[in-house]
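[1] give me a model of this one.
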Amino acid sequence: MAETPDVPTETAALPNGGAMPLLGFGTWQLRGDDAVRATGAALEAGYRHLDTATMYRNEAEVGRALAESGVAREEVFVTTKCPPDRADRALDTLRASLEQLRTDHVDLWLVHWPVGGAGRDVELWQRFVEAQQEGLAREVGVSNYDPALIDEVTDATGVRPAVNQVEWSPLLFDAGTVAAHRERDVVLEGYSTLKGGTLEHPTVVGIAERLGRTPAQVLVRWHVQHGIVVIPKSANPDRIRANADVGGFELSADDVAALDALGG
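    Okay, the predicted model is just below:
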């Protein structure tokens, strides 16, 4: 691995003219000093996209790491999420997130998962639109939504989610899902990419061994080449750096097709 990670620079275009780095650092399950150290290590390695959530209970630690990193706030794309059980106090939840994160806005605020119930997802999405109008969130999006629900909230408000974050890996690849998001001009973002047996899958391991890369690097690179956002998480500084070191190689078309086929 290179001493300085070769971090991919590709981004996804967002509705308001912003750019979302395809590589982000996930912070789920990182708490306390571990969260501060890991987030700091990610920023030092060159990540410029941090993903957290109210329910992760680590926004203060992520905010501290960013503040202490020496990296300018405007250089880092910050995402947080609102749990649907706070739908009736969504804007207060976001303001609390901003205080914890030590910033006056997030670059992306996501509905963490659907609320359910007649009209309730639309009601919450209206609060998200208000947050964007107030400048508290530059972009707003959703997580764990299907295309029909994306259409429902878009049709009701005239504002489409900029991003949909879903569980994603070669084992879950579905060309129809990719196409549905592209047709709607919604950025697809994957989470839990390194879970579910992906790191041990013989196809992934075989490609990694042939290229002299780690299975995690193959999985991150696969996302980047598809134009899908990926947010690998680790508490280990060496793995954090390795997971970002994917800018210096490409998967062949055959390798991408072999990985895509795992979702079949």
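
[2] going by C-alpha atoms from here, please, whenever you check contacts or count neighbours.
    Noted.

[3] wait, residue 127 sits on residue 91?
    Yes - Residue 127 is in contact with residue 91 according to C-alpha atoms under 8 Å; the separation is 6.8 Å.

[4] residue ranges of the strands in this protein, please?
    Under the criterion DSSP state E, strands of the chain are mapped to 11-13, 19-21, 25-26, 49-51, 77-82, 106-111, 137-143, 163-167, 187-191, 229-230.

[5] one more to put side by side:
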Amino acid sequence: MPAKSHIELNTGANMPAVGLGTWKSKPGEVEHAVEHALRFGYRSIDTAAAYGNEAEVGKGLLESGVPRSEIFLTTKLDNPHHQRVADALEDSLKKLQTDYLDLWLMHWPAPMTAEYKADKSLDWLDTWRTMEKIYKAHPEKLKAIGVSNFSIKFLERLLEVAEVIPAVNQVELHPSCPQGELVEFCRSKGIAVTAYSPLGSDNSPLLTNEVVKKVAEKYNVHPANILISLQANRPNVNVLPKSVTNARIEANFKVVDLTEEDISELHGIDKTHHFRACHPDWTGWGSLGFPDCE
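    The predicted model follows:
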């Protein structure tokens, strides 16, 4: 099926199908990466308070010269900030040097202390209710709200009480972690899915996987382009490749139209090689109920 240029959120907004991720992008590099990506043609930038790079991302946005109105900007509420949601939003806006966010996500359903210990005096549902209130009261600051790293179990609990349906659920997706059931559940509820770690993280074995290499040779592209394109070809899904290297930033922006056979073969990798790149065992919270990537 063909790759798309955008996906439509349940707010009516269009979110680019390919954006620049900034997780693990080092200080001193991410500012340039954001600036270069935007000048090259990217129009979606993703960051998070937990990444510690919002200020540099903000500088890159400004130095790119691309009008803010043309950029879809996403950041996330950090785990220790569930008790100070409104202030956390203001902090992010200030660091990013912007008046508004196109999308603000709850990074994990795991309230924590400043020491990153579980804070079980707080319920992440209350955090969502506060995000809803801010979203309704300040549409000039928040264009959409959503979640990240939510399994079906957590989404079901959220949807029982939510007044605002999350616009997006950002989760790990790649051939060894396709999460088809979760993607379909989100689609059925009108929630878009953003794929992070589409390559399977740094030095991923997926880049040398024989199936990935075969499909890449078919289209005369790098294996990374196939892994990124796989997500861009899935309905209701967009994708966040990450790099701080100019050539790789440019290369990652190229997506190809995959056939149903290509997609089936790539998703078949999970039957023999499955793993999750980001599966933290949060102190006091366990693994948050995530199953293995089956």
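
[6] TM value for the aligned chains?
    The TM-score (TM-score structural alignment, normalised by the length of structure 1) is 0.92; 255 aligned residues with a C-alpha RMSD of 1.6 Å.

[7] for residue 239 of structure 1, which of the strands of structure 1 is the nearest?
    Minimum separation from residue 239 of structure 1 across the strands of structure 1 (C-alpha to C-alpha) falls at strand 25-26, 11.6 Å.

[8] what span of structure 2 lines up against the closest one?
    Here strand 25-26 of structure 1 aligns to structure 2 at residues 20-21, judged by TM-score structural alignment.

[9] then stretch 137-151 of structure 1?
    Residues 142-156 of structure 2 are matched to stretch 137-151 of structure 1 when aligned by TM-score structural alignment.

[10] for that stretch, measure first residue to last.
    Start and end residues of stretch 142-156 of structure 2 are separated by 24 Å (C-alpha to C-alpha, to the nearest Å).

[11] swap in stretch 148-168 of structure 2?
    End-to-end distance for stretch 148-168 of structure 2, by C-alpha to C-alpha: 8 Å.

[12] list the buried residues of that stretch.
    For stretch 148-168 of structure 2, a neighbour-count test (16 or more other C-alpha atoms under 10 Å) marks 148, 149, 150, 151, 152, 155, 158, 164, 165, 166, 167, 168 as buried.

[13] can you redo these as TSV with distance to residue 81 of structure 2?
    Listed next are those as TSV, based on distance: C-alpha to C-alpha, whole Å:
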residue	distance to residue 81 of structure 2
148	15
149	16
150	17
151	21
152	23
155	20
158	19
164	20
165	21
166	19
167	21
168	20
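
[14] pick the one among those residues closest to residue 185 of structure 2.
    The closest of the buried residues of stretch 148-168 of structure 2, once distances to residue 185 of structure 2 are taken by C-alpha to C-alpha, is residue 152, at 7.2 Å.

[15] for the closest one, list the residues it contacts.
    When contacts are counted by C-alpha atoms under 8 Å, 6 or more residues apart in numbering, residue 152 of structure 2 touches 182, 185.

[16] what's the answer for residue 54 of structure 1, then?
    80, 81, 82, 83, 93, 97.

[17] tell me which of the residues you listed you also see in structure 2.
    Retained in structure 2: 80, 81, 82, 83, 97, out of these (criterion both residues aligned by TM-score structural alignment, their matches' C-alpha atoms under 8 Å).

[18] quick one: map residue 189 of structure 1 onto structure 2.
    So, by TM-score structural alignment, residue 189 of structure 1 is matched to residue 194.

[19] what about the closest residue to its match other than its chain neighbours, how many neighbours?
    Leaving aside its chain neighbours, residue 194 of structure 2 sits nearest to residue 170 (4.5 Å; criterion: C-alpha to C-alpha, 6 or more residues apart in numbering). Neighbours of residue 170 of structure 2 under the rule other C-alpha atoms under 10 Å: 24.

[20] aligned partner of residue 211 of structure 1 in structure 2?
    Per TM-score structural alignment, residue 211 of structure 1 is aligned with residue 219.

[21] again with residue 67 of structure 1
    Under TM-score structural alignment, residue 67 of structure 1 pairs with residue 62 in structure 2.
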